[in-house]
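In: Next input, structure requested:
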Amino acid sequence: MKMGFGGRVKAAAKILMTGSLEDYRAAFIRGDDLDGWTVDAETAMKYSAVNACIRVLSETFASVPIILYQKTKDGRDPSTDLAAYDVLHNRPNEEMAPFNFNETMMTNFCSSGNIVCERLYNRAGELVGLYPYSHRVTNIGRNRDTKKLEYKIGAGPDSKTLNRSQVLHVPNLSFDGVIGMSPLTYAAETIRLGLSYEKYGVKFYNNAAMPSGVFEHPGALGDEAYKRLKKDLTENYIGLQNTGTPMILEENMKWQQVTISPVDAQLLESKYFQIEDICRIFRVPQHLVNKLDRSTNNNIEHQSLEFVMYTMLPIYKRFEDNINMQLLSREDRNKGYYFEYKLDGLLRGDALSRAQAYAQARQWGWMSVNDILRLENKPGIGPSGDIYLQPSNMVEAGSDQSAAQNNARLIDDIQRMISERR
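Out: Presented below is the predicted three-dimensional model:
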């Protein structure tokens, strides 16, 4: 007869509370303990690797400001004209600062695959706030009659239902492009395994009661001999100050060191390697969660750049597109307004790398001194700092003006020589 869900939970709990380490290890290998766990966001966050990955993503996302731009004939200019800019950049709502708001959005985005924020408007119809709802109280579905998305917030008499025009909804990777998938749901087995390793480690160290070694005696120690041995060990061999002191054993007594069994060592080591799977799911470099066994000073910088390019950039693009589509009117978009996250801070590099990049930009004439100082958050040097340089030896691509000029000079010299002879 197959054990039901409740029975598996009780069996696992009984083993954890009253069973021995060997019983727990056997249940772990059989999978009894794994089947009894339900992985939700709260459970997953208790796993250190999941917690670290979501924190890295959330704090990195919240560290980048969002800027409103307007397209111009010469490119684009930063703007503060729209009310949505003040909400997203300065004051999302009465209770949250921009960093906390963005961090909360990203945490729910990573946990449930969706972020739902209610739009708050004033009487003039201007956006004055965004309030994010936890995935625990949000249910996304389609109305059977209208076939349009609805967002049910809460449960019971205090619940409310919002339509698409009343929320900002950003979905994660999705099969239908509308409702995002939760990475925690699709990685449940991996997370269960990681949690099992952690619980096994706790059980091993707390309840195994493994001493560092044992004394072997050919006979039986009397009470007085036992007390004298215990006192001698306590006074002369235990403690940091007695480390390395040679031990004197009497009556053919032998010391036998106890080591960890190969099975226990392999399971505990597997807990460490399980972190790689979690990092793979969230696309977070392992060095960002303090797993440094494969990182060096030479490759960490490249891994950090790859994290920005291949992990954070798609996330920012996803949020930009949804914000521009849902919070800007067609009239605003026709006027050239659009939001964009400013990623310069994530790509700055060290002082030497920035100096080399600035030097090339200055030399080739596409940045001025004031442009460089503004990127470094420093004041300009006045009108002279807006001058752009151009190398004197630059010519139009595909042309050979230098050769033509040499030929022209050569012709002039020949003509002059001919004239002088006449």
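In: all contacts plus neighbour counts: C-alpha atoms, from now on.
Out: Noted.
In: got the contact list for stretch 313-327?
Out: Contacts of stretch 313-327 from elsewhere in the structure, counted by CA atoms under 8 Å, 6 or more residues apart in numbering, are Phe61, Ala84, Ser165, Leu168, His169, Val170, Tyr338, Phe339, Glu340, Tyr341.
In: Now, of those residues, which are buried?
Out: When burial is judged by neighbour count using 16 or more other CA atoms under 10 Å, the buried members of the contacts of stretch 313-327 are Phe61, Ala84, Leu168, His169, Val170, Tyr338, Phe339, Glu340, Tyr341.
In: mind listing the helices for the stretch 101-250 of the chain?
Out: 183-186, 188-207, 223-236 (DSSP state H, counting those that start in this stretch).
In: Other residues contacting the last one?
Out: Meaning helix 223-236. Surrounding helix 223-236, the residues in contact under the criterion CA under 8 Å, 6+ apart are Asn242, Thr245.
In: Could you tell me which residues within it count as buried?
Out: Buried residues in helix 223-236, defined by neighbour count with 16+ other CA under 10 Å: none.
In: next up, for comparison:
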Amino acid sequence: MGYLTNLRNALLGRAQASSTFDLTSMTPAQVGEFLRIGGSMETASGVSVNDTTAMRVAAAWRCVNIIAGTVGSLPLDLVMRVSENVRKPAVGHPLRTLLTVKPNPWQTPSEFRRMLQAHLMLRGNAYARKVRVGRDTVALIPVVPDRVQPCQLDNLSMEYRVTLRNGSQVRLPQTEMLHLRGMSLDGVTGLSTLSYMKESLGLALQGENSSANLMKNGQFVSGVFKHPEQLSKDVFDRLKASIEEYRNGGARAGGAMILEDKMDYAPVSMSAVDLQFLQMRDFQRYDIAMFFGVPPHMIGATDKATSWGSGIEQQGIGFVTYTLNDWLVTWQESLKRDTIPEAEWEKLDVRFYPQALLKGDSKAQWDAFVKGRQWGVYSANDVRALLDMNPRDDEAGNEYAVPPNQTQATAGDPAEPPVGDPINEPA
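Out: Now for the predicted structure:
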């Protein structure tokens, strides 16, 4: 009965909010979409935008897939702070297994992070319910953002009202929920990207629908045949058969067509209206990429100059610096706040390793290793560890080189730092 009551209330609320609500004429899929997004995601172009329809737009799919895939594939580890400058992996800590091996019974760490990052990008919030045994978190169960209503209590703590699949609702304290929050204006709920970019997505979806209808109805034609009078049935049938033969290819394809009975042919070129339609569809790709902070070249839009830099390499660096790093910091700080006990905040950290992005560019990776070895940042064994190789057998593998602007006599003096950061320098 609780589920039916919630369904009835949802229907009544949606009906009052929408002047076009007609349950009797809706398909089951349309009812589900209406209940989930209501009328709030209806766009001026007439298209309802939600997670499913948004991902049908190629530019949106690519942007979400690039960022979520990168967050999911980057190495992540739980590290222990031995001293102010010394850190090492927190081997044996139960949370390390949770983050790096098995977050829940059915997902790998990359699948878990990819899913929550997609939620975070589209809805502005991502949630995972914590399964706890004593003080330790032993599993993270992802929760669809539409089922969660975050609120702040009078004592400033957070409470999450989660709607279960049977329609009932439970209230979870902050200690039982992992909450990844995007940019927020109230500090409680992240801003939904879909809500702010719905008009751009609506235009893109309508552009695709219009193109599909034009192709379906045959309104993209190369020319027309004109005749001063009405064609007889025999002439029409011969003309139609001749056109079909040329259109289907064969030996006569590309040759000249003989017109009979005072018939004339007029080619049809693309009109200015058609060109503007194509330009609008092209513009939507850049608009969507701007919302997600992805360089246009990464979604296949390479026909315009951008403000990201003068070359592809600079645009890639801008993506890591201004877009990806923001998401990585959100993950690191949220995981530390919600999964590490407060008593261990001083000695435990969650860290991503963005230098793994260099693996796609062997030249940049080896340049970084050479600089690190040259300036005494890396030893040979440090480099071998980053390449997932065993250390050298001799002690020389642990030696650090003296920077080239120092001699043994002045090795204690501070060295002039190298240009750039050889450790985290992005590809």
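In: what's the TM between chain one and chain two?
Out: The TM-score (TM-score structural alignment, normalised by the length of the first structure) is 0.79; 373 aligned residues with a CA RMSD of 3.0 Å.
In: quick revisit: for the contacts of stretch 313-327 of the first structure, give me TSV that also has distance to Tyr131 of the first structure.
Out: Written out in TSV, the entries for those read as follows (distance: CA to CA, whole Å):
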residue	distance to Tyr131 of the first structure
Phe61	18
Ala84	13
Ser165	14
Leu168	9
His169	11
Val170	14
Tyr338	21
Phe339	19
Glu340	20
Tyr341	20
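In: show me where the stretch 251-400 of the second structure has helices.
Out: Residue ranges of the helices in the stretch 251-400 of the second structure, as given by DSSP H, counting those that start in this stretch, are 272-292, 312-318, 325-339, 362-374, 380-386.
In: Tell me which of those helices lies nearest to Gln219 of the second structure.
Out: For the helices of the stretch 251-400 of the second structure, distance to Gln219 of the second structure was read as CA to CA. The smallest value, 11.3 Å, belongs to helix 272-292.
In: Just the buried residues of the closest one, please?
Out: Arg281, Gln284, Arg285, Tyr286, Asp287, Ile288, Ala289, Phe291, Phe292.
In: Going by distance to Gly134 of the second structure, which of those wins?
Out: Within the buried residues of helix 272-292 of the second structure, the smallest distance to Gly134 of the second structure is 39.4 Å, found for Phe292 (CA to CA).
In: which non-adjacent residue is nearest the closest one?
Out: Sequence neighbours aside, Cys63 is the residue nearest to Phe292 of the second structure in space, at 6.5 Å (criterion: CA to CA, 6 or more residues apart in numbering).
In: can you pull the contacts of the aligned residue in the first structure for the one you found?
Out: Under the alignment defined by TM-score structural alignment, Cys63 of the second structure corresponds to Cys53 in the first structure. With contacts taken as CA under 8 Å, 6+ apart, Cys53 of the first structure has the following neighbours: Ile278, Cys279, Phe282, Val284, Val289.
In: can you do 7 Å?
Out: Neighbour list for Cys53 of the first structure: Cys279, Phe282, Val284, Val289 [criterion: CA atoms under 7 Å, 6 or more residues apart in numbering].
In: Now the equivalent of Lys148 of the first structure over in the second structure: closest residue in space, sequence neighbours ignored.
Out: Superposed on the second structure with TM-score structural alignment, Lys148 of the first structure falls opposite Ser157. Nearest non-adjacent residue to Ser157 of the second structure, counting by CA to CA, 6+ apart: Gln174, 6.9 Å away.
In: and that neighbour, what pairs with it in the first structure?
Out: So, by TM-score structural alignment, Gln174 of the second structure is matched to Arg164.
In: I figured its match was touching Leu149, is that so?
Out: Yes. Under the criterion of CA atoms under 7 Å, Arg164 of the first structure is in contact with Leu149, at a separation of 6.2 Å.
In: counterpart of Met96 of the first structure in the second structure?
Out: Aligned partner of Met96 of the first structure by TM-score structural alignment: Gln107.
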